[in-house]
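Chemist: Can you look at this prediction? I've put the sequence above it.
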Amino acid sequence: MNNLNNYTVTERFLRYVTIDTQSDPESETFPSTEKQKNLGRVLVKELLEMGVADAHLDEFGYVYATIPANTDKADVPVICFCSHMDTSPDCSGEGVKPIIHADYNGADIVLPDDETQVLRLADHADLKNQIGNDIITASGTTLLGADNKAGVAEIMDACYQLINNPAIKHGKIRILFTPDEEVGKGVDNVDIEKLGAYAGYTIDGESAGNMENETFSADGAKLTINGISTHPGFAKGKMESAIKIAGRIVAALPDSLSPEHTEDMQGFIHPVGIQGHVETAVIDFIIRDFDDEELHRHAEVLKQVADDVLTEFPGSSYSLKITAQYRNMKKMLDQHPEIVEYGMEAIKRAGLNAKLCSIRGGTDGSRLSFMGLPCPNIFAGEHAFHSKQEWVSVQDMQKAVDTILHLCAIWEERA
């Protein structure tokens, strides 16, 4: 496995990023954009051409496929590899022009279609580990799509390698490619029973060697303010503007619970949208923490801030609706320690320093873990995601392919 010299991951990645798969948070359809299925169709076609007979795209835009077991052992658990096909709504994914910067030497990388977009060592810490490697970027006007088409390409290459290297013994391998991860709906319609897997691994992480077994727990909050509207010419002592109340509430939130003042294992309350009129205003928040009890306390802080502000507006009122989004997958993974253990071993066998991390975010694996498929997150090599400076290295993608293959072998060995 360490001597593979016929990787297909780079060629696949360069193809996939040119297909626009941006998801849409405002859409009420599933998937949120039909164009995500365009990549799904390409993946199914390539899998069928490889000989993966059951590869198919379902009505919701999921790609399912199976690599049959090639071992005599009957008790090898079924494992699943998962990546998402959509790209972030935060930055255009249309007309992506990938560029390979061969043999990176540490110098600034200026993106040709917008020369103000410059990748510098000072801004991208992991570039210092890429000297001599081949860096792939977009051209400066779009994101690249390494999040998560790097993971998609790595899983696809791993399928190709498994089929063409029968000496790699493995149990049944299930493949899942999802839409709409970037808008928080990636596993809304996954058929867990159809997958039939014991464990899963999302391939959607950052630096080579990293594995994430812990994510934020996440809630959404919608604060609706009901003010008092009157004619502004006759408003003295009567008007209570919901817009101004909303502004006061946002301003009163503690800095210590804002994303821009927190790091590591600290949680936050983050206003992500505000709209309204004098009579009614709505603020949408996301609330995050690694600890579920702290998550609930953050919601209480938000409620207390609203209560305090509203004491100055006796004619107005508010309502607060909290919606659960996902939970820290560590709670489920700790019940199946071998899933993470085998992942760390696979990374080491790929020749990397394995590092177990927490992620200040969520993955499809966060929700899959609570749907009955414990699912940590393995590096894909993607960096500066959701931006025009997004990048990935060819060598990191190849190491991710190696890691997937070693994982398949380890599950077979330990059965």
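Modeler: Yes, it's here.
Chemist: going forward, measure contacts between C-alpha atoms and count neighbours the same way
Modeler: Will do.
Chemist: Setting aside sequence neighbours, what's the nearest residue to residue 409?
Modeler: residue 170 (5.3 Å; Cα to Cα, 6 or more residues apart in numbering).
Chemist: Below is structure B, check it against A:
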Amino acid sequence: MQNIIDRFLSYVTIDTQSDSSSKTTPSTKKQWDLANLLVKELKKIGMKEVTIDNNAYIMATLPSNLDKEVPTIGFISHFDTSPDYSGTHVNPQIVKDYDGQDIVLNEKENIILSPDYFEDLLQYKGQTLITTDGTTLLGADDKAGITEIITAMEYLVQHPEIKHGKIRVGFTPDEEIGRGAHKFDVKKFGADWAYTMDGSQIGELEYENFNAASAKITIKGKSVHPGYAKGKMVNAVGISNEFIALMPMEEVPEQTWRREGFFHIHHIKGNVEHAEFEMIIRDHDRNKFEQRKVLLNKITEQLNEKHRDCITLEMKDQYYNMREKIEPVFYIVEIAKKAMESIDIKPIIKPIRGGTDGSQLSFMGLPCPNIFAGGHNFHGKYEYVPVESMQKAVEVIVKICELVAIKK
């Protein structure tokens, strides 16, 4: 277990935050720091065909040790961290034999990780937790996944008595900004199917995710002295408020769950002359997803008619629900389920309220269900991961490789 801790800590202390405003791949130069380290480590543990391309996509092979042909499978994780919260100077804390009480992340700022608020903590009494120091995110999303994949490959290299087919490994940049699979070479990867190690709590096994789009609303106003503004001023901030008021207020992340979709405004700025806000649009149901986009168009048309064409709406689809690509090959989910059950993990099969590289890869011809990586409270200062969950994820990867080797 110490091997997992040491490896994970070496990854999370490297800042790899991505940047949606950047046009490059990877979106930040600092992602190369971890990417280059991972290439060295893959070679060091004995992986073959280790490559990194000009966009920092990493691939490697564990050759088959069988005397027969079986499917080639892959395991994929991303090495960037979310731009939603600082990933600079990550200073992890290790909590051994967690007692089920509050964890003081930062005494000076009175930042507490409490089971009174985060009830999942109580599942991990007696285990070793890795937390933040309350000033940054941790980066278990998805450096826990990378840790697990490399540790599992190292174990298989060191235990040739465990039979397996050809295994491919892939690590990607920019997943957190929705571009992790954009330049992934599925043909070069050469797997029949793969698994992303990018879920949360132990046992998660997911093959459904949101249909997703982004939207940017820009409003052009006219500034006039407020004392003489009647019939002349066009207040961009006021029109922003009108637009938002016409959206369904209950369909937001903080009021939805399971397969319920939402609109999420995550950035807003403006003055009388100019205002803009950005949102994401999410729904598991494809028809409802399309209806959400229709609604935004209707609001735009309504307010443009009222305010003389001052609003510009830009919408862009990001990814789709991978369920339609996974169901025809559902046995790949059954293999992962069987792997978990064989090591006494109860599978938690549920839809992802988000997306992974796997959702895009599935539509690119690489069916890709998602498996737990163990972390909780991603993208913020309350993020943590139980080390035992990472250990179990390693065991699941190894067991999947074994099961595919005997698949008829």
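Modeler: Yep, that arrived. Quantities reported herein were computed from a predicted structural model and do not represent experimental measurements.
Chemist: what's the TM-score here?
Modeler: Superposed pair, TM-score by TM-score structural alignment, normalised by the length of structure 2: 0.95. Supporting alignment: 408 aligned residues with a Cα RMSD of 1.8 Å.
Chemist: related to what we said a few turns ago, surely the residue nearest to residue 409 of structure 1 and residue 70 touch.
Modeler: Yes. In this structure, residue 170 of structure 1 is within contact of residue 70 by Cα atoms under 8 Å, at 5.9 Å.
Chemist: the more surrounded of these two?
Modeler: residue 170 (28 against 16; other Cα atoms under 10 Å).
Chemist: coming back round to it: spell out the secondary structure type for the residue nearest to residue 409 of structure 1.
Modeler: Put simply, residue 170 of structure 1 is coil when judged by DSSP: H, G, I helix; E, B strand; the rest coil.
Chemist: cool, and the one 4 residues further on?
Modeler: With three-state DSSP as the basis, the three-state label of residue 174 of structure 1 is strand.
Chemist: Count residues in the vicinity of it, would you?
Modeler: For residue 174 of structure 1, the neighbour count with other Cα under 10 Å is 22.
Chemist: ok, now which ones touch it?
Modeler: Each residue near residue 174 of structure 1 by Cα atoms under 8 Å, 6 or more residues apart in numbering is listed here: 64-67, 78-81, 195, 197.
Chemist: just those residues now: which is nearest residue 129 of structure 1?
Modeler: Distance to residue 129 of structure 1, by Cα to Cα, is smallest for residue 81 among those, at 26.4 Å.
Chemist: Show me what residue 43 of structure 1 aligns to in structure 2.
Modeler: When structure 2 is aligned by TM-score structural alignment, residue 43 of structure 1 is paired with residue 38.
Chemist: just checking, what packs against the helix or strand harbouring its match?
Modeler: Here residue 38 of structure 2 sits within helix 31-44, counting by DSSP states H and E. Using 3 or more Cα pairs under 8 Å, 6 or more residues apart in numbering; DSSP states H and E as the contact criterion, the elements in contact with helix 31-44 of structure 2 are strand 48-52, strand 58-62.
Chemist: cutoff 10 Å now
Modeler: Under the contact criterion of 3 or more Cα pairs under 10 Å, 6 or more residues apart in numbering; DSSP states H and E, helix 31-44 of structure 2 touches helix 2-12, strand 48-52, strand 58-62, helix 140-158, strand 167-172.
Chemist: so can I have a markdown table of the ones you listed showing distance to residue 201 of structure 2?
Modeler: Below are the helices and strands packed on helix 31-44 of structure 2 laid out as a markdown table (distance: least, Cα to Cα, whole Å):
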| stretch | distance to residue 201 of structure 2 |
| --- | --- |
| helix 2-12 | 17 |
| strand 48-52 | 30 |
| strand 58-62 | 26 |
| helix 140-158 | 11 |
| strand 167-172 | 21 |
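Chemist: Quick one: residues in contact with the helix holding residue 38 of structure 2.
Modeler: Here helix 31-44 of structure 2 makes contact (Cα atoms under 10 Å, 6 or more residues apart in numbering) with 10-18, 25-26, 47-52, 55-61, 78-81, 146-147, 150-151, 153-154, 169, 171-174.
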